[in-house]
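Peer 1: Just the structure for this:
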Amino acid sequence: MTNHHATARLTRRDLLTAASAGILAACSNTPAKTASRLERGGARGVLAPYVERGEVPGMVALVARGDREELHAMGTTAQGSRVAVEPDTIFRIASITKPVTATAAMMLIEDGKLGLDEPVARLLPELAHPRVLERLDGPLDRVVPAARAITVRDLLTFRMGAGLLFDPDRYPIEKVTQELLGDGMPAPAKLVAPDEWMRRFATLPLMHQPGERWMYNTSGIVLGILVGRAARMPLDAFLRERLFGPLGMHDTDFSVPASKLHRFTASYLADPGTGALSLYDSPNGQWAQPPLHASGAEGLVSTAPDFLRFSRFLLGRGTFGGKRLLSEAAVEQMTHDTLTPKNKTFGAMVPGYFDRHGWGFGMAVVTARDDDHMPAGSYGWDGGLGSSWYADPRTNTTGILLSSRSWTDPSPPRMFREFWRHVHA
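Peer 2: Now for the predicted structure:
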């Protein structure tokens, strides 16, 4: 019992710190045991050793430069399995859900069902009268009224005033938030229904004034609930109708149907000290049935070819297959840094991250070439269960790496860093 809880606490804090920092994180049928025969060169040459050493059971890497694609599937769908990872293997993409949810919100703004700068209280009356802690580390009953309303823009830019602090021992508000809403790990089977989630969330004070500071994760969940209410249908249904269907993303959803479970991976957590893997979720686990609450922050599964379609839609400035799904102006807003220097002053962030990065709508934006050679103007995000996606509009390049191993160390995982350095070498 003690070891289980210690592990859960560590993975929640470290896994999500890694994801929040944006640290970086189609073709072979070769199982892991024969990885030594994999051809060398390209992304395969960079990544195959991680499969050979057993550090990751399986992964798919995709690099698209214009119409040219390099796609490699490596390893197996689970430890000890003989089922090879294929180009269409399905992975949990966790926080890469966030830019998808932001896209849904922008569609509703263009439909006239939401206003970018309107208060969210019109559709989320639970947030009509927000209160704010006097001190972030203070008692929950020491609050002041919010200086202004929370807006749709605040949710898109993660400036609503609530988010993960990664230190419940220091901050009473985070400890109570975990007790009411969960510990932050992607866990669809444990989420309460959206209306009940909002009811519980509204009992808590905000951590900062609306618009004051960037804070990770919570805005994505609230945005997903807002999308559902504005669309008058659940978030997952709206995405299937307006985005996944038109883009041909037929393997992207918030659960995996029985007919596709043979293509779904197991998910593993890595011990930060030894690197040993422990099972987090099996293919027949939490994503094997539709959730009560499709989380706009972390709930999606997808494939590399599917997500390439989403990336090309953004690189196409809102068009795909000759059809416009979103205006060019909306994509411009989504993919440019929206944060002020004050917004970026957040002590729980990995130090120095915002020196070269910013935040658009639901995704990170590179503001100056970073240590992994990611060029300025690139945008994308990472998922703490082992995924990473970024696009460079200047060169029309997309990189996608989906794996079955999470990371728990707040420093960049070497496998992901080497992949991105290959992409942008």
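Peer 1: When you work out contacts or count neighbours from here on, use the C-alpha atoms and nothing else.
Peer 2: Fine.
Peer 1: and A425, how many neighbours does it have?
Peer 2: 10 (other C-alpha atoms under 10 Å).
Peer 1: contacting residues around it?
Peer 2: By C-alpha atoms under 8 Å, 6 or more residues apart in numbering, A425 lies in contact with H373.
Peer 1: And it, how far from E418?
Peer 2: Per C-alpha to C-alpha, to the nearest Å, A425 is found 10 Å from E418.
Peer 1: Over to G377?
Peer 2: 20 Å.
Peer 1: Another sequence for comparison is provided below:
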Amino acid sequence: METNPTGAGFSKNKLDRLRIHLQEHYITPQKIPGCRLLVARRGCVASSLTLGLMDLERNLPMRDDTIFRIYSMTKPITSIALMMLFEEGRFQLSDPVAKFIPSWSAQRVWVEGSGEAMTTRPPKTAMTIQHLLSHTAGLTYGGLLPGMELPVDAAYQRAGVTRTGSDTLESLAEKLGSVPLLYEPGARWSYSLATDICGYLVEQISGQPFDEFLKKRLFEPLEMHDTDFCVPDSALSRFAACYVRGADKRLQLQDDPLESPYRYRPTGPSGAGGLVSTMADYAKFCTMLVGNGNYNGLQLIGRNTLKLMTQNHLGTKSLAQMAVGGFSETSNEGVGFGLGFASTIDAVASGTVGEGDFYWGGYASTHFWVDPAEELFVIFMTQLIPSSTFNFRGQIRNIVYGAIDESA
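Peer 2: Okay, the predicted model is just below:
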């Protein structure tokens, strides 16, 4: 990929620190197998790096077209899809979720205790679609993510809630409707399976299967040909292996691409974390975002709708004040959350730069951010679980913003 750091308003020498930093601190000591990094600003690609290996066991080099598990970087895509229906007048953010999933009208809220001794009560506030999109609905991950043990986890397990994709979206919704909410809708923030329900709402409201809707309304217009819920055999040679960091700090294979469940289409495609994608594909999604919803002359989502999605929907509070349980590799101070995206609302409190950006990341240490004021987006792809292992986002941000050259 041809790069033009000067045309993008960067100091080439300072931007070169990205390669040096990643190679010296992560690739050479094998803290990660390999990675891809893209920096684009003002419509120009400033830096495009392809480093290390995508498969240590087979000694396969990282490719420009490597396919990655993007996990929760699926969430912004699902959120955009649902808000496309909002723009068609098909629902209001204030609509109760029970309007579309009637069984959810019987939900209860956890008060205290666990198991048979658990005390619950009816919610005082109806859960809305806005609550789902902003992770303030009272749902959780039900113990499916390490480090997020919560009082209602056992209820999720008794209901048979899993992340395998073996349930249809409808059956997953019915299961989630039977578990108690962790808190009153709107009262707190908890990273959760809510975006899977957003995917189900896309199905319910549009009348199309969720994966088909994404393909027709987003992936085809954006020319995201390698983004899907499974990897076809014809593309298997480009699918990266995924790793975890062992107790000895060495990489251990977590998911072999040849034996991966991603080789098979799931019964229920996860809008919260089920997609695979490439750098080129996700760059097209980010190009649309930095372009106020426009891609190659197609207005896929309205500028005002996107602005609404990237504002802080936690009122005057930050995630540090609202969040229950850990979910991020970085501090929650000065960070707000909108409809599918986090945002830096106070750079001083967060100890970072890029206030006014919006972003998210994935479980295997992938991340992206968009800075509308700088006309900038950055995408980092690797395959290391969990994302909290290293603070790639903070390190890369500092180098990227420090490399902006005001004289360029």
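Peer 1: Spatially, what comes nearest to R19 of the second structure if we skip its sequence neighbours?
Peer 2: In space, and not counting its chain neighbours, R19 of the second structure is closest to L49: 7.0 Å by C-alpha to C-alpha, 6 or more residues apart in numbering.
Peer 1: Tell me which residue of the first structure matches up with the one you found.
Peer 2: Residue correspondence to the first structure (TM-score structural alignment): L49 of the second structure is matched to H72.
Peer 1: tell me which residues in the helix or strand harbouring that match are buried?
Peer 2: Under the criterion of DSSP states H and E, H72 of the first structure resides in strand 68-75. Neighbour-count burial for strand 68-75 of the first structure, counted by 16 or more other C-alpha atoms under 10 Å, picks out L71, H72, A73, M74, G75.
Peer 1: need the contact list for the third one.
Peer 2: Translated: A73 of the first structure. Going by C-alpha under 8 Å, 6+ apart, A73 of the first structure touches A26, C27, S28, N29, T30, G58, M59, V60, A61, V85, E86, P87.
Peer 1: can you give me the helices in the stretch 151-300 of the first structure?
Peer 2: 152-156, 172-181, 194-202, 218-231, 235-239, 245-247 (DSSP state H, counting those that start in this stretch).
Peer 1: Reformat these as JSON lines; add distance to L279 of the first structure.
Peer 2: As requested, the helices of the stretch 151-300 of the first structure are arranged in JSON lines below (distance: least, C-alpha to C-alpha, whole Å):
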{"stretch": "helix 152-156", "distance to L279 of the first structure": "33"}
{"stretch": "helix 172-181", "distance to L279 of the first structure": "22"}
{"stretch": "helix 194-202", "distance to L279 of the first structure": "27"}
{"stretch": "helix 218-231", "distance to L279 of the first structure": "25"}
{"stretch": "helix 235-239", "distance to L279 of the first structure": "27"}
{"stretch": "helix 245-247", "distance to L279 of the first structure": "32"}
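Peer 1: Pick the most deeply packed of those helices.
Peer 2: Per residue and on average, the most neighbours among the helices of the stretch 151-300 of the first structure fall to helix 152-156, with a mean of 26 (mean count of other C-alpha atoms under 10 Å).
Peer 1: Where does it end up in the second structure?
Peer 2: Using TM-score structural alignment, helix 152-156 of the first structure pairs with 129-133 in the second structure.
Peer 1: how big is the offset of that stretch relative to the first structure?
Peer 2: Its aligned residues in the first structure lie a mean 0.9 Å from stretch 129-133 of the second structure after superposition (mean C-alpha distance after the TM-score superposition for the first structure).
Peer 1: List of residues touching that stretch?
Peer 2: 79, 92-97, 137, 185-186, 194-195, 197-198, 338-340.
Peer 1: quick one: the equivalent of L182 of the second structure over in the first structure from V222 of the first structure, how far?
Peer 2: When the first structure is aligned by TM-score structural alignment, L182 of the second structure is paired with M207. Taking C-alpha to C-alpha as the criterion, M207 of the first structure is separated from V222 of the first structure by 15 Å.
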